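# Return atomic coordinates for the entry below.
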Amino acid sequence: MTDAVNNPLLAPPSLPYDLPPYGSIDVEHYLPAFRAGFAAQRAEVDAITAQSDEPTFANTLVALERSGQVLDRVARTFYTVASADGTLAIQAVEEELAPLMSAHRDAIQLDADLFARIAAVHAQLDGLDLDAESRYLVERYHREMSLAGAGLDDAQKQKLTELNQRLSVLTTTFEKNLLADTNELAVVFDTADELDGLSDGELSAAAQAATSRGLDGRYVVNLTLYTGHPLLASLTNRESRRRLLEASRSRATRGNDNDNRAVLREIVCLRAERAEVLGYPSHAAAVLADQTAGSPDAARDLLRRLATPAAANARAEQEALQKIADVDGIRIEAHDWAFYTEKVRAERYDLDRAALRPWFEAERVLRDGVFFAAEKLYGIRMTERHDLQGYHPDVRVFEVHNADGSELGLFLLDLYTRDSKRGGAWMNSIVTQSALRGTAPIVVNNLNVNKPAPGTPTLLTLDEVTTLFHEFGHALHGLFATVTYPHFGGTAVYRDFVEFPSQVNEMWILWPEVLTNYARHIDTDEPLPADVVERLHASEAFNQGFATSEYLAASWIDQAWHGLSVDEASADIDVAAFEARALAGIGLDNPTVPTRYASTYFAHVFSGGYSAGYYSYIWSEVLDADTVEWFRENGGLTRENGDRFRQRLLGVGGSGDPLAAYRDFRGRDAEIQPLLERRGLAG
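Okay, here's the model as predicted:
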């Protein structure tokens, strides 16, 4: 099945925008296609290094950018499925593939002959007549290969390859264990009384989840990726709240086959060892050497600056919660926080966020909110393509056109949770735009919204509305990036910059023109009442002590693990004790405010791309908050503003220094004050 006749992954693309033919792809097609892709790119790179001509930009860098098209297509097709519909068969392929992919990547990144040619072009860079993007391509390849270890001796490279292959297996195992344990720990309730406080739609979703597991007549609440759970705010039964949070916090720590403690300890140790081989004192130092922050000290300084006021705000919030809980004779614990927060919110702002769901019907939020705001800002049009098939029946495909009618790309939406989908929400690209390759973008948004029973509308929480706008911000970044070289396509920017465009897109949720267009009652079509909107605005900084503290706690745990030296990481570390010491050291050890992710289910850093980089969200939010101020000062939701943001920031992709792009857009560097005010930390 390695030929194009028998393997659809190897056939020339035939669908619009090179959409993979998911309906024709079987699991057994993937590994042969990967092997063919590996062989093809290896031959292409060998042809670059074997030539006798002197290294030039064209015969080395451009040739390298043209290489690997088959592998890139196969990999993006597969990993889209692996994260969103990771059946046992797909997981088996991913486990076998992980060391193969790592070895192939290292074979190219550590190729001494290839690096020598790139270094030769880099050495004569100032004398070459290159445009800005081409010059930046040379600089980036030289730096990335240097940081990867291309300049090391053969023994060191062999060590790196062994470490990388083992790490690829471990991170895949971490994700597999987490998915399995998350599914096993979904909380089963016998009666509707145990779920008192939930809406009819939420109860319907829980009943549907139970039915899908063969538990007719019962109710199942699936866990979210993060520690808390949206339903904790509504459940009146304290024991139900306790069971839900306890299940969440126990993931991958139960001593069974899914326990991640030994896995993550080995990951930390091997990452530290790899950093040492590369000449860095820690994994964090190695990672942040090539981010906008520049060093762990810069990232940690920001976290420390925010932690003290955030913890103080959380304690003040806890005191307010306790006053109400005293009436019920309860001492506030972690599983009570969200429930009593809503009581305080109702008392202080006369606001019941759970009661807002009838105004947030998913289809209307999508079309009349998310898409509407993008059309107003950028002029794009979204048209559903029922003739095109995604990788799962729940996936919807939309064609995107520019204001002038020209084709832009495809947007896929995968809204609902399922046992084969990893937790959380994310965006990824199936195809990235590149003028060199002649490709247009295909981007995917994944969420984990509970699917109600057939015929029942999907009503979102305000948090889920926020997630939908956020992820579409990533999608816009992937759609708008307009580059020559695939190396810079889509969202291929520094990790601590990538969250910036998505966070900016959240600003339109409560923007009057957008809100009145999508927030309409499911039964009456009445807009969200103006006084409710005023109270939402008034409460924007409410509970930010908790929200900021739980986020900073997770960021600090990430930095603590990845700031360890080889000797420190090699010790027999007790995971829970290590977390406790780290949080006590920054004053975020309040037991009623658990970290947003504990280590054993911290997929962002132990199986995703955020290792030593979870600080990126708050780092990017400095830019985001400053940008929101710019939009407000310049008229808000206008095509002129949207075009400026698209052309000077989103459209750049990874083809230039992101902070230089920000200065080009804003006219200056970002200021932190808007962020402090947003999160109630200005005092």
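# can we go C-alpha only for contacts and neighbour counts from here?
Will do.
# Next secondary structure element downstream of the top strand by length along the chain?
When the chain is parsed with DSSP state E, its longest strand is strand 407-416. Tracing the chain past strand 407-416, the next element assigned as helix or strand by DSSP states H and E is strand 426-431.
# Tell me the helices and strands packed up against that following strand.
helix 69-84, strand 442-449, helix 462-480 (3 or more CA pairs under 8 Å, 6 or more residues apart in numbering; DSSP states H and E).
# and of the ones you listed, who's closest to Ala541?
helix 462-480 (14.5 Å; CA to CA).
# Could you list every helix and strand in contact with the closest one?
By 3+ CA pairs under 8 Å, 6+ apart, helix 462-480 packs against strand 407-416, strand 426-431, strand 442-449, helix 499-505.
# about what we covered before: just put the helices and strands packed on strand 426-431 in a markdown table and tack on distance to Leu413 and mean neighbour count.
As requested, the helices and strands packed on strand 426-431 are arranged in a markdown table below (distance: least, CA to CA, whole Å; neighbours: other CA atoms under 10 Å):
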| stretch | distance to Leu413 | mean neighbour count |
| --- | --- | --- |
| helix 69-84 | 11 | 20 |
| strand 442-449 | 5 | 24 |
| helix 462-480 | 9 | 24 |
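# Now show me the structure for the sequence below, then we'll compare the two:
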Amino acid sequence: MTPVTVTLPEDHPLLSPSPLPLGLPDFAAVSDAELAAGLRHGMAEHRAEVEALLSSAEDPTFENTVRALELSGQLLRRVAPMFFTLVGSDGTDARQALAEELSPELAAHEDAILLDPRLAERVAAVDGAALTGEDARLLEHLRVRLELAGAHLAPAERDELRRLNGELATAKAAYTRRLVADTAARAVLVTGRERLAGLGADEVAAAAAAAAEAGHGDGDAEAGPWLLTLSLFTSQPWLADLADADLRRDVFDASVARGSEGEHETLSTAMRIVRLRLEKARLLGASCWAEHALKDRAAPSVAAVEELLGALAGPAMANARADAAVVAGDGADVAPWDWPYVAAEHAREAFAVDAGALRPHFELNRVLTEGVFAAATALYGLSFTERPELAPHLYRPGIRVWEVADEAGTVVGLFVGDFFARATKSGGAWMHTVRDKAEALGERPVVFCTMNVPSPAAGRPALLTLDETTTLFHEFGHVLHGLLAEGEYASLTGTAVPRDVVEFPSQVNEYWLREPSLLDAYARHVETGEPLPEGTLERLEAADLWGEGYRTVEYLGATIVDWAWHTVTEETVEEATADPAAFERHALEAAGIDPDLVPPRYGTGYFKHIFGNDYAAGYYSYIWAEVLDADAVEWFRENGGMTRENGRRFAAELLSRGDTRDLLESYRAFRGRDAELEPLLRRRGLLAD
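You can find the predicted model right below:
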């Protein structure tokens, strides 16, 4: 692909670093056209810097090659995170189309650098014998990156790889654009108020407001209409509360139909991605994409991942069947659209837990400040000061910014919270950075947490479900991984760890949600201020253990779908991609999962993690990392729980380290040994009696 040449005018807002604190991007000051021009100019500038590096007559050294490459391309590093923040969080049709146009250009730009044989030659010639610490790690990291990128290939093979990378970038952007559109288009419009029985007043008001935003009605909560929007998951949050069984089925059917047909169909794009990835893997010397992907991960082999999944799937499915038998009677089946509702009913009757009734105790701002932030203060000594004057510089009203400082009062970073759903936002929840910790550049992290909590009606508080509260704690674990990072180089700090262990710190952070002292502070009724009823925590834990089989199978189902698509080989790919629905079902049943009882958390048509992002052959990461998480949580329990001393150790040996040291080595330094599997099996209720 021939690079698009763009020269920026002297007054272009992106030519200089943002004057806002810590380089927070001034989204409000830049148009889409200026972002596109900035990206293209940044690529050209980066190529020129690398060309100067590669053309140098000096002998290659760490300083003039490895470190110089790491510190190059600063304009591109400023602009790309701005652009992709907007694509994910406020992805208008114009921005999605621009992403489809620019993604192959960015892929070609990366290829132009990594596949240049002069770079591989210079890096190979660097004498690393005397290097230590992060410098040695950076050299090792770059050599692996070049190998995985295909720098070793012959010229004709490199040309073929460039073609594949460009087509993959275009296809992934197209998949995301179509999925966002179809998720919005398939939201369920309700015209009869009686059909919403089971929903609370705030949920009904939010559904009316969503309908008005979509052009239906004026937002009157009593007159309607009401729009039940869809989250990224198969099983929608509405299903636990709706008493109307037909409406539950309508919502479920809309959810699983996403991407299957029509104007925004995604399946054909997903199959193209599968075929392209297989071609790329084979070109790079692997038999399938999963084999290639594992080359820079903690899991040692395809067989090791399959062994873990196989050890969990059978016992989890047995537990799910037992749970279904409890609520439906022996020999009866529970339809997947009914499971959340009947499970919630069972929890109310058997454990005196009413998830819907708990929502008024989880008001977003209080959960955030008295729960999430308070845990970070107790463990890591962090303090959070809101900076409302920075909010107008962001891309939508309602996004909030906090300055984060350590115990000495030194600012360590900025935290940005974008919590509410919008039609232009991709589904799900995620953390990302627009600046990373990098001592070599004098930079501190700017970290975003993005969620899809339904917007409350005007003047009403935002109430979270227990699942959304868990998600907030989870994503903030990623935030802490970014904020507490230490190190010279952005490519080694924070969450820049192997994909299959990046979820470890975030999953540990979920544990603090149920810390009794925190729960008493943040789980207060939004109107009365009353705490949760006595014994609620114990009942929640009992209810969780009862339903763990179903939740485990939901997760494993998605993992198996991902793994199946990315272990297809040259011999099996044509048959697999000819009928995606049949292939998905066969993969689940072969693993011992009944998708009619427990559908996977994501289906092929709406599995954005693997077809729109880079989690391909990586969704197993959550369970792989949970081995570490469950074992680490056991250590916290054994050593006094949420104390500053424990937090200091966890931060020093793990959170601050990023990829400056092998994460499993960091884990051993923290725990004193390797992680053991038994705590995970116990947590998931999968230990044999």
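# Superposing both, give me the TM-score.
Scored against TM-score structural alignment, normalised by the length of the first structure, the superposed chains reach a TM-score of 0.97; 674 aligned residues with a CA RMSD of 1.3 Å.
# about what we covered before: could you export the helices and strands packed on strand 426-431 of the first structure as CSV, including distance to Phe602 of the first structure?
Putting those into CSV (distance: least, CA to CA, whole Å) gives the following:
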stretch, distance to Phe602 of the first structure
helix 69-84, 15
strand 442-449, 17
helix 462-480, 19
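# Tell me which of the ones you listed lies nearest to Ala569 of the first structure.
Set against Ala569 of the first structure and scored by CA to CA, those come closest in helix 69-84, at 29.1 Å.
# Which of the three states applies to the residue mapped onto Gly653 of the first structure from the second structure?
By TM-score structural alignment, Gly653 of the first structure lines up with Gly658 in the second structure. At Gly658 of the second structure the chain is in coil, as set by DSSP: H, G, I helix; E, B strand; the rest coil.
# do the same with Thr495 of the second structure
Per three-state DSSP, Thr495 of the second structure ends up coil.
# Let me see the ranges of the strands in the second structure.
Using DSSP E, strands in the second structure cover 188-190, 226-228, 383-386, 400-405, 411-420, 430-435, 446-453.
# how about those strands in CSV, adding distance to Arg673 of the second structure?
CSV is the format used below for these (distance: least, CA to CA, whole Å):
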stretch, distance to Arg673 of the second structure
strand 188-190, 51
strand 226-228, 48
strand 383-386, 32
strand 400-405, 32
strand 411-420, 31
strand 430-435, 29
strand 446-453, 31
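# what ranges do the helices span in the stretch 551-689 of the second structure?
573-578, 580-590, 608-611, 621-638, 644-650, 663-671, 678-683 (DSSP state H, counting those that start in this stretch).
# Which part of the first structure matches the second one?
Which is helix 580-590 of the second structure. Here helix 580-590 of the second structure aligns to the first structure at residues 575-585, judged by TM-score structural alignment.
# what's the average per-residue distance for the matching stretch once overlaid on the second structure?
Taking mean CA distance after the TM-score superposition for the first structure, the mean distance separating stretch 575-585 of the first structure from the aligned residues in the second structure is 0.7 Å.
# buried sites along that stretch?
575, 579, 582-583 (16 or more other CA atoms under 10 Å).
# now do stretch 452-461 of the first structure
Quick answer for stretch 452-461 of the first structure (16+ other CA under 10 Å): 452-453, 458-461.
# try stretch 47-59 of the first structure
48-49, 55-57, 59.
# And for stretch 133-145 of the second structure?
Neighbour counts over stretch 133-145 of the second structure (16+ other CA under 10 Å) mark 134-135, 137-139, 141-143 as buried.
# Check the mean deviation of it from the first structure.
In the superposition with the first structure, the average deviation recorded for stretch 133-145 of the second structure is 0.9 Å (mean CA distance after the TM-score superposition for the first structure).
# Read off where that stretch ends up in the first structure.
Against the first structure, stretch 133-145 of the second structure falls on residues 132-144 (TM-score structural alignment).
# do the same with stretch 22-38 of the second structure
Using TM-score structural alignment, the residues of the first structure aligned to stretch 22-38 of the second structure are 17-33.
# Mind listing what's buried along that stretch?
In stretch 17-33 of the first structure, counting by 16+ other CA under 10 Å, buried: 17-22, 25, 29-33.
# Please identify the one among the residues you listed that lies nearest to Leu97 of the first structure.
Leu31 (7.3 Å).
# what's the closest non-adjacent residue to Pro55 of the first structure?
Once flanking residues are discounted, Pro55 of the first structure sits nearest to Arg117: 5.4 Å by CA to CA, 6 or more residues apart in numbering.
# What of Gly473 of the first structure?
Ser502 (3.8 Å).
# Can you tell me what that neighbour aligns to in the second structure?
Per TM-score structural alignment, Ser502 of the first structure is aligned with Ser506.
# again, but for Tyr597 of the first structure
In the second structure, Tyr597 of the first structure lands on Tyr602 (TM-score structural alignment).
# just the buried residues of stretch 452-461 of the first structure now: which is nearest Glu333 of the first structure?
Comparing those against Glu333 of the first structure with CA to CA places Thr461 closest, at 23.5 Å.
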